[in-house]
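Asks: Quick one: sequence and predicted model below, then my questions.
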Amino acid sequence: MSDQDVGSENTVLIVAGTDTTSNVMVNVIRYLLWNPHMMARVQRELREALPEREQVLTDPTAAPYLMAVIHETMRLRASTSGVWPRDAPRHAGITLGGHFVPPGTVLCGSIGGVHLNPETWERPEEFDPERFLGPEGEARKKNLVIFSAGVRICPGRHLAMLELTMVLSAVLRRYEFAPIDPLSAATDFFTDIDEICSVTTGFRNPDRDCLVYVSRSD
């Protein structure tokens, strides 16, 4: 393999395959800390589905609320950022939404634009896992482009969902989480930064901003 091939494969394995799922896990816990009643509901569901503390969730249907939380987190904080370029068909072009796009034109789809579209999502900027529950919620998953779509859909999507399900269920089942200062959690514990383009990143000041009590549950 050439150096370029090695670099490309490392990018896929380390960044696309690892950093993305870890970012989602952090953001799931972040949103649950922000919404204690949701945290309690997730943990209650997991403790009913996993009576023994060391059990691991292998059937996502046994924890529908956790799965709804994961999907809603990925909707608001996608595991990838930016836009995905695609070329319009080089010979015939393509018509989208009544507009003709000439052959060879580069088309870029906005993940944030899709996930925050008010024509698709009611109260699009609100964290509401309920929107992914029940038959209607299952249908709404088709409006997510977390893993892209079509012939170039992410080949690791099933592994990513398996990792998210197993790790988050184990962590949330076995441990309790609480912010250092509960009174400030709703305001400045995880402060969103005004942004022009939604980008998934790590925290800039982890020693200051990621102080959380973690304790072993019974």
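Replies: Now that the structure is in, tell me what you want to look at.

Asks: For the rest of this, base every contact and every neighbour count on C-alpha atoms.
Replies: Will do.

Asks: Okay, strands next: where are they in the protein?
Replies: When secondary structure is read from DSSP state E, the chain shows strands at 83-87, 94-96, 99-101, 106-110, 175-179, 212-216.

Asks: which of those strands sits most buried?
Replies: Highest mean neighbour count of the strands of the chain: strand 175-179, a mean of 18 (counted as mean count of other C-alpha atoms under 10 Å).

Asks: what sits up against that strand?
Replies: Contacts with strand 175-179, where a contact means C-alpha atoms under 8 Å, 6 or more residues apart in numbering, come from Leu33, Ala185, Phe189, Leu211, Val212, Tyr213, Val214, Ser215, Arg216, Ser217.

Asks: same thing but at 7 Å, please
Replies: If you take C-alpha atoms under 7 Å, 6 or more residues apart in numbering as the criterion, strand 175-179 is touched by Leu33, Ala185, Leu211, Val212, Tyr213, Val214, Ser215, Arg216, Ser217.

Asks: distance of the residue nearest the centre of the chain from Gly109?
Replies: Residue closest to the mean C-alpha point of the chain, counted by C-alpha atoms, centre = their mean, is Met74 at 2.1 Å. Met74 sits at a distance of 17 Å from Gly109 (criterion: C-alpha to C-alpha, to the nearest Å).

Asks: How about Gln4?
Replies: As defined by C-alpha to C-alpha, Gln4 lies at a distance of 27 Å from Gly109.

Asks: sorry, back to before: just name the closest of the contacts of strand 175-179 to Asn117, please.
Replies: Distance to Asn117 across the contacts of strand 175-179 (C-alpha to C-alpha) is lowest for Leu33, with 25.7 Å.

Asks: Who are the contact partners of that closest one?
Replies: Applying C-alpha under 7 Å, 6+ apart, the residues near Leu33 are Met39, Ala178.

Asks: Out of the strands of the chain, flag the one nearest Glu45.
Replies: The nearest among those, by C-alpha to C-alpha, is strand 175-179 at 13.9 Å.

Asks: angle of the closest one against strand 212-216?
Replies: Here the directions of strand 175-179 and strand 212-216 differ by 160 degrees (axes from the mean of the first three to the mean of the last three C-alpha atoms, to 10 degrees).

Asks: Where do the helices of the protein begin and end?
Replies: Assigned by DSSP state H, the helices in the chain fall at 3-10, 20-34, 36-49, 64-76, 111-115, 134-140, 157-174, 182-184, 206-209.

Asks: Point out the most buried one among those.
Replies: Of all the helices of the chain, helix 64-76 carries the top mean neighbour count, a mean of 22, counting by mean count of other C-alpha under 10 Å.

Asks: Give me the angle between that one and helix 157-174.
Replies: Counting by the same axes, to 10 degrees, helix 64-76 lies at 120 degrees to helix 157-174.

Asks: helices or strands up against helix 64-76?
Replies: Helices and strands touching helix 64-76, by 3 or more C-alpha pairs under 7 Å, 6 or more residues apart in numbering; DSSP states H and E, are helix 20-34.

Asks: so how far is Trp84 from the spatially most distant residue from the centre of the chain?
Replies: Centroid-distance maximum for the chain: His91 at 36.7 Å, with C-alpha atoms, centre = their mean. Taking C-alpha to C-alpha as the measure, His91 falls 21 Å from Trp84.

Asks: Below is structure B, check it against A:
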Amino acid sequence: MLFVVLLLFLAVLIWWWTFKFLHPRGFPPGPRLSLPLLGDSLTLGSNIVDGLDKLRIKYGDVVGFYLGPMRAVLISDMAMIQEACTKEEMMDRPMFLPEFRKYLLKNGDLPGIGFSNGINWTEQRRFTLHKLKDFGFGKANLEQVIEDQAELLCQHLRKLSDNEQLVSICNIFEISIINALWQVLTSETIALDDPRIIKINTLLGQFEDVGASPLGFLAQIVPTAAKLADQLGIVKLSIIFNSMEDVCMGAIQSHKADFELGDIPRDFIDAYLQHQAQPESGASFQGEEGISNLVAIMLDLFAAGSTTISLTLTWAVLLLANRPELQKLLREDIHEVTGANRLISYSERTKVPLVEAFILEVQRKANVAPLSLFRQANKDCYFKGYFIPKGTVILPNIGRALNNPEVFENPEEFKPERHIKDGKFSPSPNGIPFGVGKRRCLGETLAKAELFIYVTRLLHHFDIKPENNQPIREIPIPTALSKPYPFKLKLVKRV
């Protein structure tokens, strides 16, 4: 009898595994012995980026596999990435930890832009990009805000580098970048040591650490694992999300109390509240739905515009420290425009091709977010002859596009001149650090301004030198985000 029960149990288990974890006919090539819940995690190993690249090498530019319990497809060819990212059937985002969010849409979907879908995403994205493209909301002019924050940071670094003391540059940019965002969103100028800014930075850092660890990554894609990890205190997702949402809601409530809808908006929150009051604004702006979207957009902007930019700037100063001759050439490029007697503005960026090429090469070499944000098929569809079932997660392999040796000769080398042709800035079609398609990085406009202004200000204020004049290693820590190993610099004042 026991034998029959065990046999029946085994048969049910095999049927369940076949139904749940066997790929359908026509699915892209890839591993075919996925484990329940874990999927192909053991095949990927402890570093998901390296693991996915091994799948690409073995199976090709379109690979089908299981990412935890989710069926997934990795796309690595640039032309294929562009095609996939413009297909309506692959435009959605997968649900991302809704269990830990206070503010959801009435139908249970995620609000905001980063992880919302459908008409909600369309309306919120259109409004937000329009406002960011305008470069300002009344007094909070975006370029001026970034210039002010960059100058404050440089003055802070000048104090730290008195007597040519060594400066630990890792994590130095985050609070400054977040502060610039806070001012654009709230029009409030606050100190770098303000508790709210420090709190946001701490929470973003905790979430970044969660996402970079194998356990944290699994928790993000397996709801049951996420809940268990949160309850056990291993990954405190509920505290991270709730605390950040509370900070954002506090700023919104303050604006609702003192902003008259007929006034000129002072910042993004004012502009949103004013738009929300217009009957023709769209259903996603009305009532509680609108407030939930506003909270989520603030979080999306912090996530999109802080960690990746601060990491890119960290890589920029590291690469500059190892290349004193490049620093000289960049300053000469700038001085041809400014006459060496003033700071260059972001509006003059097209006049300094080497600076633009340097920034793009930093983004290519640093490759801080090699997988971008995931997509999801919203219906059964076909891609390059392969069948992609509804609900399949799509991973655009941006890191491969940025390091494809068929496009970038010797991609492991740092060569800004590869982006210059006939003396002009000429980016490669594969130079896509912000992704492609309608769902490319929300903070692209802001990020480009920040990178240009911070890099040029640092070059203006300092000669950047490595510790003991020994080259700093230019290899990343093996995590989901590309971080350099901790290092220190000597910042020699120039002005």
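Replies: Ah, there it is. Because the structure is a prediction, the values reported are computed rather than measured.

Asks: thinking again about what came up before, want to try CSV for the contacts of strand 175-179 of structure 1, with distance to Thr61 of structure 1 as columns?
Replies: Shown next, in CSV, are the contacts of strand 175-179 of structure 1 (distance: C-alpha to C-alpha, whole Å):
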residue, distance to Thr61 of structure 1
Leu33, 24
Ala185, 31
Leu211, 32
Val212, 29
Tyr213, 29
Val214, 27
Ser215, 27
Arg216, 25
Ser217, 23
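
Asks: Just give me the closest of these to Ala139 of structure 1.
Replies: The shortest approach to Ala139 of structure 1 among the contacts of strand 175-179 of structure 1 belongs to Leu33, at 27.5 Å (C-alpha to C-alpha).

Asks: counterpart of the closest one in structure 2?
Replies: Matched across to structure 2, Leu33 of structure 1 falls on Ala321, judged by TM-score structural alignment.

Asks: what about its match, distance to Cys154 of structure 2?
Replies: Plainly put, Ala321 of structure 2 is 16 Å away from Cys154 of structure 2 if you go by C-alpha to C-alpha.

Asks: for Ile198 of structure 2, same thing?
Replies: Note on Ile198 of structure 2: its distance to Cys154 of structure 2, by C-alpha to C-alpha, is 18 Å.

Asks: same question, Thr312 of structure 2
Replies: Counting by C-alpha to C-alpha - Thr312 of structure 2 and Cys154 of structure 2 are separated by 17 Å.

Asks: and if you look at Ala316 of structure 2?
Replies: On the measure of C-alpha to C-alpha, Ala316 of structure 2 and Cys154 of structure 2 end up 15 Å apart.

Asks: Tell me the counterpart of Leu491 of structure 2 in structure 1.
Replies: For Leu491 of structure 2, the aligned residue in structure 1 is Val214 (criterion: TM-score structural alignment).

Asks: Can you tell me the closest non-neighbouring residue to that match?
Replies: Excluding its sequence neighbours, the residue lying closest to Val214 of structure 1 (C-alpha to C-alpha, 6 or more residues apart in numbering) is Phe177, at 4.8 Å.

Asks: Tell me the residue in structure 2 aligned with that neighbour.
Replies: In structure 2, Phe177 of structure 1 lands on Ile464 (TM-score structural alignment).

Asks: Columns distance to Cys197 of structure 1 on top of the helices of structure 1, output as CSV?
Replies: Compiled in CSV, those are given as follows (distance: least, C-alpha to C-alpha, whole Å):
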stretch, distance to Cys197 of structure 1
helix 3-10, 25
helix 20-34, 17
helix 36-49, 28
helix 64-76, 12
helix 111-115, 8
helix 134-140, 24
helix 157-174, 24
helix 182-184, 26
helix 206-209, 22
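
Asks: Could you check those helices and tell me which one is nearest Val151 of structure 1?
Replies: helix 157-174 (13.2 Å).

Asks: Please name every helix or strand in contact with the closest one.
Replies: Partner elements for helix 157-174 of structure 1 (3+ C-alpha pairs under 7 Å, 6+ apart): helix 20-34, helix 36-49.

Asks: Would you mind measuring from whichever residue in structure 2 pairs up with Pro155 of structure 1 to Ser306 of structure 2?
Replies: Aligned by TM-score structural alignment, Pro155 of structure 1 pairs with Leu442 of structure 2. Between Leu442 of structure 2 and Ser306 of structure 2 the distance is 12 Å, computed by C-alpha to C-alpha.

Asks: related to what we said a few turns ago, redo the helices and strands packed on helix 157-174 of structure 1 as a markdown table? Include distance to Tyr65 of structure 1.
Replies: Formatted as a markdown table, these follow (distance: least, C-alpha to C-alpha, whole Å):
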| stretch | distance to Tyr65 of structure 1 |
| --- | --- |
| helix 20-34 | 12 |
| helix 36-49 | 6 |
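
Asks: closest to Phe127 of structure 1 out of those helices?
Replies: Nearest of those (C-alpha to C-alpha): helix 20-34, 7.9 Å.

Asks: Mean per-residue distance, the closest one versus structure 2.
Replies: With mean C-alpha distance after the TM-score superposition for structure 1, helix 20-34 of structure 1 departs from structure 2 by a mean of 1.4 Å once superposed.

Asks: Isn't Met39 of structure 1 up against Leu32?
Replies: Yes - if you go by C-alpha atoms under 7 Å, Met39 of structure 1 and Leu32 touch, sitting 4.9 Å apart.

Asks: hang on, the earlier thing: per the alignment, the residue nearest to the centre of structure 1 corresponds to what in structure 2?
Replies: Using TM-score structural alignment, Met74 of structure 1 sits opposite Gln363 in structure 2.

Asks: what about the corresponding residue of structure 2 for Pro103 of structure 1, neighbour count?
Replies: Alignment note (TM-score structural alignment): Pro103 of structure 1 maps to Pro389 of structure 2. Using other C-alpha atoms under 10 Å, the number of residues around Pro389 of structure 2 comes to 20.

Asks: Identify the residues contacting Pro416 of structure 2.
Replies: For Pro416 of structure 2, the contact set (C-alpha under 7 Å, 6+ apart) comprises Ala357, Phe358, Glu361.

Asks: what residue of structure 1 matches up with it?
Replies: In structure 1, Pro416 of structure 2 lands on Pro129 (TM-score structural alignment).

Asks: what's the answer for Thr307 of structure 2, then?
Replies: In structure 1, Thr307 of structure 2 lands on Asp19 (TM-score structural alignment).

Asks: Then Glu83 of structure 2?
Replies: Aligned counterpart of Glu83 of structure 2 in structure 1: none (TM-score structural alignment).

Asks: Helix or strand: which one has Glu83 of structure 2?
Replies: Using DSSP states H and E, Glu83 of structure 2 sits in helix 78-86.
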